[in-house]
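Colleague: the following comprises the amino acid sequence and a computationally predicted model.
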Amino acid sequence: MLRRRNPPRPRTPAEPYADRLSRVRALLGRRRLDGYLVLDRMDQYWLTGFTGEDGGVLVTDSAVVLLTDGRFEEAADLEAPWARRVIRRKRGPDSIARVLKRYKLRRVGFEPAHMNVELHAELRKLVRRARLVPGRDLIGQMRLCKDEFEIAAIRRAIHVAQQAFELVRRWVAPGRSERQIAARLSYELQRRGAQGPAFAPIVAAGANASRPHYQPGDARIRAGDGVLIDWGARVGWYVSDLTRMVWPASMPRSIGRIYNVVKEAHDRAIAVLRPGVKASAVDRVARQTIGRAGFGKRFNHALGHGIGLSVHEGPRLGRGAEGRLRPGMVVTIEPGVYLPGQGGVRIESDVLVTESGCEVLSTLPY
C-alpha cells in the first residue's frame, strides 16, 4: 500500500536542480525514453537536493517522483517540495513497479551499476509493458563537470579540511598513536562545520606508510618517523581529498630524495592539466618523472580521480584512461612512492580544470 503526499501548491525546482532536470529530460528525448529511474543516493541528491536514504527518483517529461519511506517524508517536504512524493510502507520492487505503472511508461532508463540482478528481474515480471533500458552511467557523465554551486561547495570542503589539518599537524608528536591522530582530525573537521570526514582518515606512521590505503592502528609515532595523512571533509554533501606528510622532527635524509621526486611528479602533472588533455597523459607525466628516478615500480596506483559528491568519481587519471579533461572537472593529483618495510611518501592536491588551464584549489604548503 502506498500513500502519495502532494505538496500544498505546485512549485518548480530552484537552481541548480531545474537545470539538471532539464538536462535529464533532454536526454529522455534523445534516447526515446518515457522516464529515467535513479536509484543511487548521490545521483538522487544531485538531481533533487533530497538527502533521504534507500529510495529512488523517477524523472519523466512532466514529473519528478520521489520514492521514499516515512522516515524521510518530512525531509522530502523540506528539501524538494516541488516533487511528488510516494511514501512506501515496505521495501522491495512492488513500490517501484506501481509508480512505473501509474505513469504508463513504456521505455524506462536506469543505471545498471545501481540496480542489482534480482531487482531488475522482479521489475521485468511486475511491469511487463515497460522496457528497462540501461543508461550506462548517464547521470555520472553529467556529474563529471561541476557547476558553480558544486565548485563553491568543494571550496568550502577544502577550506574546512585545511583548517582542521593545520591544527592537527601541530599536535602530531612522538608517543601519539595513529588512531589518536585520526580521531582528533575527524573531531576537528566536525568542530569546523563538516558533516564529518569525507572518508575514514588514513594516518600511517613510519614503515606503515608503504601501504597506500592503510588503516590507522595503535602504532605510536617515533621521533624519526614520517607520518602520511590522507583526509578530507564533507561539507554540504561535497568532499575534499588531500594528503600531506608530517615529520615530528626534521625530514630524514634518506626520505628527502624520495620526497623531492614525488613533489616534482606532483608539480609536473599539475603543469599539464588543461582542457583537451587526455587523462592518461597527465598520469604519464607523473609516472615518467618517478620512473626516471628509479622508483617506477613503487608508484602502484592511478595518479588521481574526480571528486564531488563522492570521494572517488570520474574522471579517472590513470594508465589507459581514455577521457579528456574538460572545464569544471575537479580532480585529485596524488603521486606516491611506497617502499615496503621503509615507508612511503604521497602528496595530494585538489585541482579545478578551468577554461584556459587549471586552478589548484588546495593551498596547504607541501
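Modeller: Received the coordinates, thanks. Numbering: from 1, shown residues only.

Colleague: okay, CA-based contacts and neighbour counts for the rest of this
Modeller: Fine.

Colleague: and the residue positioned nearest the centre of the chain, what does it touch?
Modeller: Closest to where the C-alpha atoms of the chain average out (CA atoms, centre = their mean) is residue 310, at 1.9 Å. Listed by CA atoms under 8 Å, 6 or more residues apart in numbering, the contact set of residue 310 reads 42, 238, 239.

Colleague: where does it sit, in terms of helix or strand?
Modeller: Residue 310 belongs to no helix or strand when elements are defined using DSSP states H and E.

Colleague: residue 361: neighbour count?
Modeller: Per other CA atoms under 10 Å, the neighbour tally for residue 361 reads 17.

Colleague: so which helix or strand takes in residue 161?
Modeller: Counting by DSSP H and E, residue 161 is found in helix 148-171.

Colleague: structure B:
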Amino acid sequence: MDCDRVVIVAGESASIPSYFDSAIGGVGASPISPLGSGHAKVKSNSPVTVDIVHLHRGYVSDCTRMFSAGALDSRWMERLDHMAEIQKAVVSSLSQGDDCSKAWEIGSFMAKEMGYSDNLMGMNPDKSHFLGHSVGLELDETPVIANGFNRPLCIGGTMAIEPKVIYPDGCIGTEDTFVRTEDGMECLTMGNSFPLFTDWN
C-alpha cells in the first residue's frame, strides 16, 4: 500500500477547523500547509488523532485511531466508546440497505441523545454535517452519510465511517473503511484487529 496522506492532530490543534469539509484540520506547519498539528509538543494525557489515507492499487482506504502519551481521563474514553457505538449503528443501518440519509438520522440522533449535538464532527460555526463518505479512486465520493442522500450504499460500494467529537482541548473518534456485500458490511481496514486507543507510554 502507498500512504497518500496522514493527518495527525494533538490536543488543542484538533479544534482548528479544516479548509475543506472535514471534522479535523489543525494548525499545520505553516499557512501554506494548514493541516495537522504543526510544531507544538504533544502534551501528556492528551488525545492524539491519527487519520491515515492509504492507496492500494489506486483505490483509497481511510482509517483513524487514537493515541496518547499517558492515560486519557474517563471523559475521553467514554466519548470514544460512544463514537464506536455510533459507528456500529451506522454500519448496521447500511447493512440492512437503509438510505444513507437514514443512517445519518440514526447516528446523529444517537449523538444528540448522548449529549454531543454541539461537538459531533466539529464545533459551531465550522461543523461538518456527515458521518461517513464513500471512497474509491478518490477520497471523497458519493453517497455520503448525510442529510439528503436518499439512496443506499450499493452492493460493492466502499465507505469510510468516521464519527468524531471535537472540543477546544482535543478530538476523539474512530474510522474504518467498509464494503457492502450481499451479506452486509465488511471491514476493509484494521477494524477490531487494532485497538481504537493506544497509550504509547
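Modeller: That came in fine, so what should we check first? None of these values were measured; they are calculated from a predicted model.

Colleague: lining up the contacts of residue 310 of structure 1 with structure 2, which overlap?
Modeller: Counting by both residues aligned by TM-score structural alignment, their matches' CA atoms under 8 Å, structure 2 reproduces these contacts from these: 238, 239.

Colleague: for the contacts of residue 310 of structure 1, pick the one with the most neighbours.
Modeller: residue 239 (29 neighbours).

Colleague: and that one, what's its match in structure 2?
Modeller: Matched by TM-score structural alignment, residue 239 of structure 1 corresponds to residue 60 in structure 2.

Colleague: about what we covered before: in the helix holding residue 161 of structure 1, which residues are buried?
Modeller: By 16 or more other CA atoms under 10 Å, the buried positions in helix 148-171 of structure 1 come out as 150-151, 153-162, 164-165, 168-169.

Colleague: residue 84 of structure 2 - that's part of a helix, no?
Modeller: Yes: counting by DSSP: H, G, I helix; E, B strand; the rest coil, residue 84 of structure 2 is part of a helix.

Colleague: and it, how far from residue 59 of structure 2?
Modeller: 25 Å (CA to CA, to the nearest Å).

Colleague: name the SS class of the closest residue to residue 165 of structure 1 other than its chain neighbours, please.
Modeller: In this structure, residue 165 of structure 1 finds its nearest non-sequential neighbour in residue 185, 6.8 Å apart by CA to CA, 6 or more residues apart in numbering. Look at residue 185 of structure 1: counting by three-state DSSP, its state is helix.

Colleague: if we can go back for a sec, aligned to the residue nearest to the centre of structure 1, what sits in structure 2?
Modeller: In structure 2, the residue matched to residue 310 of structure 1 (TM-score structural alignment) is residue 138.

Colleague: give me the distance between its match and residue 44 of structure 2.
Modeller: Counting by CA to CA - residue 138 of structure 2 and residue 44 of structure 2 are separated by 36 Å.

Colleague: for residue 24 of structure 2, same thing?
Modeller: Distance from residue 24 of structure 2 to residue 44 of structure 2, by CA to CA: 20 Å.

Colleague: between these two, which is the more surrounded one?
Modeller: residue 24 (30 against 13).

Colleague: the more buried one and residue 94 of structure 2, how far apart?
Modeller: 24 Å.

Colleague: repeat that for residue 25 of structure 2.
Modeller: 27 Å.

Colleague: so for the two, which sits in the more crowded spot?
Modeller: Neighbours were counted for residue 25 of structure 2 and for residue 94 using other CA under 10 Å; residue 25 has more, 23 against 20.

Colleague: just tell me what that one corresponds to in structure 1.
Modeller: That one, residue 25 of structure 2, aligns with residue 213 by TM-score structural alignment.

Colleague: wait, the match of residue 239 of structure 1 touches residue 133, no?
Modeller: No: under the criterion of CA atoms under 8 Å, residue 60 of structure 2 makes no contact with residue 133, lying 11.5 Å away.

Colleague: ok, now which ones touch the match of residue 25 of structure 2?
Modeller: So residue 213 of structure 1 contacts residue 202 (CA under 8 Å, 6+ apart).

Colleague: now do 6 Å
Modeller: The contact partners of residue 213 of structure 1, by CA atoms under 6 Å, 6 or more residues apart in numbering, come to none.

Colleague: and it, that's in a helix?
Modeller: No: according to three-state DSSP, residue 213 of structure 1 belongs to no helix; its state is coil.

Colleague: measure it to residue 100 of structure 1 for me?
Modeller: 42 Å.

Colleague: ok, residue 332 of structure 1 next?
Modeller: 39 Å.

Colleague: neighbour count winner among these two?
Modeller: residue 332 (27 against 22).

Colleague: secondary structure element for the aligned residue in structure 2 for that one?
Modeller: Using TM-score structural alignment, the equivalent of residue 332 of structure 1 in structure 2 is residue 160. For residue 160 of structure 2, the host element (DSSP H and E) is strand 158-161.

Colleague: related to what we said a few turns ago, and the match of residue 310 of structure 1, how far from residue 153 of structure 2?
Modeller: 16 Å.

Colleague: cool, residue 88 of structure 2 as well?
Modeller: Taking CA to CA, one finds residue 88 of structure 2 at 16 Å from residue 153 of structure 2.

Colleague: ok, these two, which is more surrounded?
Modeller: Applying other CA under 10 Å to residue 88 of structure 2 and residue 153 shows that residue 153 carries more neighbours, namely 24 against 13.

Colleague: how about the helices in the stretch 201-350 of structure 1?
Modeller: Assigned by DSSP state H, counting those that start in this stretch, the stretch 201-350 of structure 1 shows helices spanning 253-271, 279-292.

Colleague: equivalent range in structure 2 for the last one?
Modeller: If I follow you right, that is helix 279-292 of structure 1. So helix 279-292 of structure 1 sits over residues 100-113 in structure 2, by TM-score structural alignment.

Colleague: for the closest residue to residue 311 of structure 1 other than its chain neighbours, give me its contacts.
Modeller: Counting by CA to CA, 6+ apart, residue 311 of structure 1 lies nearest to residue 239, which is 6.4 Å off, once chain neighbours are set aside. Taking CA under 6 Å, 6+ apart as the contact definition, residue 239 of structure 1 lies against 154, 157, 198, 233, 308.
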